[in-house]
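J.: Model the structure of this input:
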Amino acid sequence: MSMNDLSTSKNTTVAVFDFDGTISDRHTFWRYLRFIAKPHVFWPSLLPLGLTITNVVRKKTTLMDGRVAFIERFLGGMPIETEKKYAADFIAGPLKDWIRPEAVRRLKWHQAKGHKTILVSNAPENYLVPWGQSMGFDHICGSRLEVVDQRLTGRIDGKNCVDDEKVRRLREHLGDLNDFFIYAYGDSTGDHALLEVADRPFYKNWYK
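T.: Predicted coordinates:
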């Protein structure tokens, strides 16, 4: 069966995009934390995390565990309404300059074709969802930050949205993936599971 035959044999075409490094031209989350803390506070605040950072570099601590330490350091205890305002300012400010025009053109191509578009990223939903909604994505899922009593706890709610978790979230939303013709766009090892379930995977070549 040819690729064209395969695409017409399935009910719906879906385009799934990673965010950091795929739509954006850089990783955004630590820059979001820097944006919130302000650079003159952010960099000195890393000193207590020195051992964690060293252990991540030496692979004694996973990158995801190291990430949680950053979240706790900079977001733990913050009221959600305060963080929501930071997210809106981040989207309107630096984030808009980090979006690849080629990726936006590809997204709009899918939308013009009537394809269902989904954003699946390890970036937190706090800014990923409002940004994705502004771009017309049909569904958006990312890592979720835990909230208790209207404040961020500094922990992740559930699992980081990376690797197999991206596929699980996709199945949670779509159901049987075999019913869909899937384009997938990613740029890192955290996207490999997603790319493996795609009919048309694009790894670091989403612009072609």
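
J.: all contacts plus neighbour counts: C-alpha atoms, from now on.
T.: Fine.

J.: Let me see the ranges of the helices in this protein.
T.: 3-8, 29-37, 39-45, 50-57, 63-75, 80-92, 101-112, 125-134, 164-174, 192-196 (DSSP state H).

J.: Packed most tightly, which of those helices would that be?
T.: Stretch with highest mean neighbour count among those: helix 192-196 (a mean of 19; mean count of other Cα atoms under 10 Å).

J.: Show me what that one packs onto, helices and strands only.
T.: Packing contacts for helix 192-196, counted by 3 or more Cα pairs under 8 Å, 6 or more residues apart in numbering; DSSP states H and E, involve helix 164-174, strand 180-186, strand 200-203.

J.: Sequence B follows; please return its structure for comparison with A:
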Amino acid sequence: MTNRTDPRLGPTHPSLAGRGLAIFDLDRTLVPGSSLVHLGRALVRRRVVPPAALVEFLGRELLFRRRGLSGPGAERLQDRLLGMARGIEYAPLLPLVEQVGAEVVRQLRPAALRLVRHHQQRGDYCLVLSASPQELVGAVATGLGLDRGVGTRSEVVDGYLTGRLDGPLCHSDGKLARLRDELGVLDLTGAVAYSDAATDLPLLRACGHAVAVNPDRHLRAAAAATGWPILDLA
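T.: A predicted model of the protein is given here:
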């Protein structure tokens, strides 16, 4: 959820100069379940969306925990949240999203946190790349002390959410598009990407180093066939 008022960055982001690049998916990679559901719960608690919507979000979270959401499932969940937010004033949501980001950070898997800190200690440029809203992903990245968070933008007109996306959904091929939007054209041959889902195969294949984290069965098979490392984090 953001106004597209920030200027485009140059061909490569200056902060990347001479540094490695580590890209982390968020949901079911760094944290169990869906960060989007944490946001949905908060919107219900604040009466921004109807209380009955909480049942749907909890049901989707259970499904996500058991088998993950990919492709149309992830898009339907995102569309549902966008539709609920249509006509809501944007600015008052920002403090709430920051609080939800802090809540998501507290859910981080300990082993995932150690992995993040390892890359930070190496001096890598570390970012979270997720289909969740840009502001939520940014808040999580800030809470973790990472360099950047890149998520899905929502359109804001005259200070109100329209219920439409502003750019591509940061999912599957859209993750590469959002990376280009935010950081310019990148050489990913030395980058390492971590993800749990086969929907992230475009990103994983674009990076020089790919790691499957708690992978779904399709990604597990692809990782085994390609020789990518597989991490099963508790």
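
J.: Identify whichever of the helices and strands packed on helix 192-196 of the first structure lies nearest to F17 of the first structure.
T.: Closest to F17 of the first structure of these, according to Cα to Cα: strand 180-186, at 4.9 Å.

J.: Of all the helices and strands packed on helix 192-196 of the first structure, which one comes closest to V104 of the first structure?
T.: strand 180-186 (12.4 Å).

J.: nearest spatial neighbour of T12 of the first structure, skipping sequence neighbours?
T.: F180 (5.1 Å; Cα to Cα, 6 or more residues apart in numbering).

J.: Just list the residues touching that neighbour, thanks.
T.: 10-14 (Cα atoms under 8 Å, 6 or more residues apart in numbering).

J.: Give me the distance between it and F74 of the first structure.
T.: 40 Å (Cα to Cα, to the nearest Å).

J.: One more: R168 of the first structure?
T.: Counting by Cα to Cα - R168 of the first structure and F74 of the first structure are separated by 29 Å.

J.: can you put the contacts of F180 of the first structure in TSV and add neighbour count and distance to Q133 of the first structure?
T.: Output for the contacts of F180 of the first structure, formatted as TSV (neighbours: other Cα atoms under 10 Å; distance: Cα to Cα, whole Å):
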residue	neighbour count	distance to Q133 of the first structure
K10	13	26
N11	11	24
T12	14	21
T13	19	19
V14	23	17
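
J.: From these, which land in strands?
T.: Per DSSP state E, strands hold the following members of these: 12-14.

J.: Distance to D65 of the first structure for the residues you listed - can I get that in TSV?
T.: Below are these laid out as TSV (distance: Cα to Cα, whole Å):
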residue	distance to D65 of the first structure
T12	37
T13	35
V14	32
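
J.: Relative to S24 of the first structure, which of the helices and strands packed on helix 192-196 of the first structure is closest?
T.: It is, among these and with distance given as Cα to Cα, strand 180-186, at 11.1 Å.

J.: now the angle between helix 101-112 and the closest one, please.
T.: Using axes from the mean of the first three to the mean of the last three Cα atoms, to 10 degrees, the direction of strand 180-186 of the first structure lies 170 degrees away from that of helix 101-112.

J.: how about the longest strand belonging to the first structure, which residues of the second structure does it hit?
T.: Longest strand in the first structure by number of residues, with DSSP E as the criterion: strand 116-124. The counterpart of strand 116-124 of the first structure in the second structure, using TM-score structural alignment, spans residues 125-133.

J.: how far out from the middle of the chain is that stretch?
T.: Chain-centre distance of stretch 125-133 of the second structure: 4 Å, with Cα atoms, centre = their mean, to the nearest Å.

J.: go on, stretch 72-85 of the second structure?
T.: Worked out by Cα atoms, centre = their mean, stretch 72-85 of the second structure lies 14 Å from the chain centre.

J.: just stretch 153-163 of the first structure next, same as before
T.: 12 Å.

J.: Same question for stretch 172-181 of the second structure.
T.: Chain-centre distance of stretch 172-181 of the second structure: 11 Å, with Cα atoms, centre = their mean.

J.: For the equivalent of D166 of the second structure over in the first structure, which non-adjacent residue is closest in space?
T.: Matched to the first structure by TM-score structural alignment, D166 of the second structure sits across from D157. With Cα to Cα, 6+ apart as the criterion, D157 of the first structure has its nearest non-adjacent residue at 4.5 Å, and that residue is E146.

J.: That neighbour and R155 touch, don't they?
T.: Yes - under the criterion of Cα atoms under 8 Å, E146 of the first structure makes contact with R155 at 5.5 Å.

J.: picking up where we left off before, take the helices of the first structure and write them to TSV, including distance to C141 of the first structure.
T.: Shown next, in TSV, are the helices of the first structure (distance: least, Cα to Cα, whole Å):
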stretch	distance to C141 of the first structure
helix 3-8	25
helix 29-37	15
helix 39-45	27
helix 50-57	26
helix 63-75	17
helix 80-92	16
helix 101-112	16
helix 125-134	6
helix 164-174	7
helix 192-196	13
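
J.: so how far is D164 of the first structure from the residue nearest the centre of the first structure?
T.: The first structure has S121 as the residue nearest its centroid, 2.1 Å off, counting by Cα atoms, centre = their mean. For S121 of the first structure, the distance to D164 of the first structure (Cα to Cα) stands at 12 Å.

J.: Same question for T82 of the first structure.
T.: 32 Å.

J.: go on, T13 of the first structure?
T.: With Cα to Cα as the criterion, T13 of the first structure and D164 of the first structure are 21 Å apart.

J.: And for S143 of the first structure?
T.: 13 Å.

J.: ok, now K84 of the first structure?
T.: 28 Å.

J.: Over to R171 of the first structure?
T.: Using Cα to Cα, R171 of the first structure is found at 11 Å from D164 of the first structure.
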